[in-house]
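> Need a 3D model of the following:
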Amino acid sequence: MNLATTPRLRIGFLLAPRFTLSAFATFVDVLRLAADDGDGSRPIRCRWTVLSRDMTPIQSSCGIKIQPEEPLGDPSRFDYIVTVGGLIDPATTLSPEAAAFLKRAAEARVSLAGICTGVFALARCGLMDGYRSCVSWFHHEDFLSEFEKMRPVSDQIFVVDRDRLSCSGGVSAAHLAAFLVDRHIGRAAARKALSILMIDEALTGDRPQPGLPLELTARDPLVRRALLAMQQNLHAPLSIARIARDLGVGRRKLERHFSADLGVPPADASIRIRLAQARLLLRQSSHTITRIAEETGFCDASHLIRVFREATGVTPDQWRQSEQGMTTEG
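Below is the predicted model of the structure:
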């Protein structure tokens, strides 16, 4: 195969200070395994490079540094500019030069991607306005606190919205990279890359994010996404109709899926999740019942007490005293 062959996929990487090394490495590994026959790793079908304003090594969140390969230059030489984020801290924002480079890329109609918290960097540049942004469930509240008018997608592993792509980080970076390989090089190359990385199959972007602890364990992807939406909005519960609408289905369909998978209606599942959080706060904090009611979406303390007693047979205060007694005995 001729190394002079024009690559079908060209990607430039911007690494934020204290970026997540695993997300970057996983994304790149899919590219290198798809770029060449076998495990040759030659950048033939696709090419990638790490960009920088001054070529200074960039330190990841784990301390390992990556040496950039090219200056920022003209963004139109790439099909995608991928920004990899990591720690959320004022000191980890992109440089003004990198932010300007991203804006030039957007003006040149180069697609932009945010990996892990890289979508925060794009949003800070105003480049996610009007686009859906995929954010890890772990950083859902961080995103809301910084971008009050934007509603992050935290129930999918990645999101492709026209010329903006974002993913939640971790192994989802591999699936987004495989999506791009499939789009530009072919499905066989994407499958090959994932197989070598010991990843069973390519997952679509709407696959629910794993890892968020839930009171209920669901197998149905639609039900899992609904449960995540409930947990991410504990303090201000969404109506079941709203959740169904956000998921693109009718309320009746959502109720049927809950019944088949969990044997309970969505409203009951929401109560169980909020009660589980109330128990956690009773056990691990000294918050008043009124504050716990506020944080778990109940109207007031009386409402929480009534629902809690119906579910457990005791009041929240009695439950807390019982838990404290067990801890003391232990």
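
> For the rest of this, base every contact and every neighbour count on C-alpha atoms.
Noted.

> So which residues of this protein form helices?
21-35, 96-107, 118-124, 140-146, 172-184, 187-196, 221-231, 240-246, 251-261, 266-284, 289-295, 301-312, 316-329 (DSSP state H).

> can you count the residues close to Ile64?
Using other CA atoms under 10 Å, Ile64 has 12 other residues around it.

> Spatially nearest residue to it (excluding sequence neighbours)?
In space, and not counting its chain neighbours, Ile64 is closest to Leu21: 7.9 Å by CA to CA, 6 or more residues apart in numbering.

> Settle this for me: that neighbour is touching Ser60, isn't it.
Yes. Under the criterion of CA atoms under 8 Å, Leu21 makes contact with Ser60 at 5.8 Å.

> which ones are touching Ala269?
By CA atoms under 8 Å, 6 or more residues apart in numbering, the contact set of Ala269 is 216, 227.

> actually Ser259, not the one I wrote
Here Ser259 is in contact with Pro265 (CA under 8 Å, 6+ apart).

> got a list of what Val264 touches?
Counted by CA under 8 Å, 6+ apart, Val264 has contacts Phe258.

> An error on my part: the question was meant for Cys134.
Taking CA under 8 Å, 6+ apart as the contact definition, Cys134 lies against 119, 152-154, 156-159, 166-168.

> Tell me which of these fall in strands.
Per DSSP state E, strands hold the following members of the contacts of Cys134: 158-159, 166-167.

> from the contacts of Cys134, which single one is nearest Thr92?
Nearest to Thr92, judged by CA to CA, of the contacts of Cys134 is Val119 at 13.0 Å.

> Test my guess that the closest one contacts Cys125.
No. Using CA under 8 Å as the test, Val119 is too far from Cys125 to be in contact (9.9 Å).

> These two: which is more packed in?
Val119 (28 against 16).

> Next, count neighbours for the nearest residue to that one once chain neighbours are set aside.
Using CA to CA, 6+ apart and skipping the chain neighbours, the partner closest in space to Val119 is Ser166 (6.2 Å). With neighbours defined by other CA under 10 Å, the count for Ser166 comes to 33.

> The structure of the following sequence is requested for comparison with the preceding one:
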Amino acid sequence: MPSAVPPPVSPPRPTRLALLLYPGCMPGGLFAVADMVRAANLRAQRTLYELVWAGVDLQPVPTWQGPGLQPAVTLAAAAADVVLVPGLWLSSASDLQRPLQQLTPLVRALQQLPAATRLWSYCAGVVPVAASGRLHGEAATATWWLREALHTHFPRVDWRFDEAVVQGQSVLTAAGAHGYVPLMQQALAAQLAPAELRDLQNLLMLPRPAAVHPRFAGLELTALADDNLRRAWMLVQRTAAAELRLAALAHTLHVSPRTLARRVRAQTGLAAAQGMRHIKLRQVADALCETRQPRKRIAEDLGFASEASLIRAFRQVTGMTPMAYRIAHA
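Presented below is the predicted three-dimensional model:
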């Protein structure tokens, strides 16, 4: 008997992505994401995302130092799988109540979205998302200079400001005004084949320049082409410095320590132990520049054995004491 011909496999349904317009939002990221999505659809030769421009209502939206933009549909009627909440212009971290009062309709609209709707946001656009309660119990990041204010206003969020992009259960957040770049890198990595993603990274998703100590150069997640190595770096960031072990990290990633060490060396030029240490010290450097926390508190938060061990390791790598680094770079 002739063998049965299997039925054709239907391509997965496109993800409906709502680009959210709200007063004071920075529209540049929305246009950039629209370009990335269109390029991804073309490169994949199928529709990965359907785009729709949405607003709380259908009134023209005054954006920050940009044009007034007209939503095509209300957020409630968008039937979106994902809503992208773009960056919000804030001039100060000292008072979040005023902008949140002005954005009350937006916060209410986010609260009324179905629980299954995923939210993506970056920079200070994470503020109204947090105010909506959609980040309660979730891991998230945001723009670095809001670090202390967000800890104070939204203590129920698992803030991870040392990470450029954080994937929670139903929320994807990224840090910085250009946070849509690592955010879309994370999102598209789940949709595209590695070669397709590489093409988009080379053509569109360029990492933003950052002034960092030369010893920390090349450690940014956006600079790593290896997905497993990006995951390893995030695990290192979340692990106490005194508890870092190559064997344990390799086991979590389901690779051998030798394979992981080889990948670290190929991508960064560092030995694996060196790379892990540099990541923790990069977190120290960020905390020194972005907060007024004392060294002892930083050592405790990042899991160093003691303040003295942090100072010793930091000086060995940078040639500077933490205090001197803070004075020079904060």
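
> Got a TM-score for the pair?
After superposition, the two chains reach a TM-score (TM-score structural alignment, normalised by the length of the first structure) of 0.57; 275 aligned residues with a CA RMSD of 5.5 Å.

> could the ones in strands among the contacts of Cys134 of the first structure be laid out in JSON lines, adding distance to Glu295 of the first structure?
Formatted as JSON lines, these follow (distance: CA to CA, whole Å):
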{"residue": "Phe158", "distance to Glu295 of the first structure": "28"}
{"residue": "Val159", "distance to Glu295 of the first structure": "29"}
{"residue": "Ser166", "distance to Glu295 of the first structure": "29"}
{"residue": "Cys167", "distance to Glu295 of the first structure": "28"}
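
> ok, the residues you listed vs Leu87 of the first structure, which is closest?
Cys167 (15.3 Å).

> What does that closest one correspond to in the second structure?
Under the alignment (TM-score structural alignment), Cys167 of the first structure pairs with Ala174 of the second structure.

> Would you mind confirming that its match makes contact with Val165?
Yes. Look at Ala174 of the second structure against Val165 with CA under 8 Å: they come within range, at 4.2 Å.

> Overlap of the contact sets of the two?
140-141, 182-183.

> what residues are up against Val126 of the second structure?
85, 87, 141-142, 173.

> Over to His151 of the second structure?
157, 159.

> Need the counterpart of it in the first structure.
That one, His151 of the second structure, aligns with Leu144 by TM-score structural alignment.

> For its match, give its distance to Met150 of the first structure.
7 Å (CA to CA, to the nearest Å).

> Ok, Ser95 of the first structure next?
Ser95 of the first structure is 23 Å from Met150 of the first structure, by CA to CA.

> Neighbour count for those two, which is higher?
Neighbours were counted for Ser95 of the first structure and for Met150 using other CA under 10 Å; Met150 has more, 17 against 14.

> Show only the entries of the contacts of Val126 of the second structure found in strands.
85, 173.

> Now tabulate the contacts of Val126 of the second structure in TSV and tack on distance to Leu188 of the second structure.
Output for these, formatted as TSV (distance: CA to CA, whole Å):
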residue	distance to Leu188 of the second structure
Val85	17
Gly87	20
Thr141	19
Ala142	20
Thr173	14
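
> quick one: which of the contacts of Val126 of the second structure is nearest to Phe314 of the second structure?
Thr141 (24.6 Å).

> Map that closest one across to the first structure for me.
By TM-score structural alignment, Thr141 of the second structure lines up with Cys134.

> Which residues lie in contact with the residue nearest to that match when sequence neighbours are not counted in this structure?
Residue nearest to Cys134 of the first structure in three dimensions, not counting chain neighbours: Val153, with 4.6 Å by CA to CA, 6+ apart. Contact analysis of Val153 of the first structure by CA under 8 Å, 6+ apart lists 132-135, 159.

> repeat that with 6 Å
Contacts for Val153 of the first structure (CA atoms under 6 Å, 6 or more residues apart in numbering) come out as 133-135.

> Give me the aligned partner of it over in the second structure.
Using TM-score structural alignment, Val153 of the first structure sits opposite Arg160 in the second structure.

> any idea how far the match of Thr141 of the second structure lies from Val249 of the first structure?
20 Å.

> Would you mind confirming that Ala247 of the second structure is in contact with Pro257?
Yes. Ala247 of the second structure lies in contact with Pro257 (CA atoms under 6 Å); the separation is 5.5 Å.

> Comparing those two, which residue is more hemmed in?
More neighbours surround Pro257 than the other of Ala247 of the second structure and Pro257, with 18 against 15 (other CA under 10 Å).

> And Asp37 of the first structure, how close does it get to Thr117 of the first structure?
Look at Asp37 of the first structure and Thr117 of the first structure: by CA to CA, they are 32 Å apart.

> Among the two, which residue is more densely surrounded?
Thr117 (26 against 15).

> Now that one: closest residue in space that isn't a chain neighbour?
In space, Thr117 of the first structure is closest to Gly85, 4.4 Å off (CA to CA, 6+ apart).

> ok, now Glu50 of the second structure?
Arg16 (4.7 Å).

> What does the one you found correspond to in the first structure?
With TM-score structural alignment as the criterion, Arg16 of the second structure matches Arg10.

> Report the contact partners of its match.
Contacts of Arg10 of the first structure (CA under 6 Å, 6+ apart): 46-48, 78-79.

> can you put those residues in JSON lines and add neighbour count?
Listed next are those as JSON lines, based on neighbours: other CA atoms under 10 Å:
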{"residue": "Cys46", "neighbour count": "22"}
{"residue": "Arg47", "neighbour count": "19"}
{"residue": "Trp48", "neighbour count": "21"}
{"residue": "Phe78", "neighbour count": "18"}
{"residue": "Asp79", "neighbour count": "17"}
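
> can you tell me which of those residues are in strands?
46-48.

> JSON lines please, covering these and showing distance to Leu254 of the first structure.
Shown next, in JSON lines, are those (distance: CA to CA, whole Å):
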{"residue": "Cys46", "distance to Leu254 of the first structure": "41"}
{"residue": "Arg47", "distance to Leu254 of the first structure": "43"}
{"residue": "Trp48", "distance to Leu254 of the first structure": "42"}
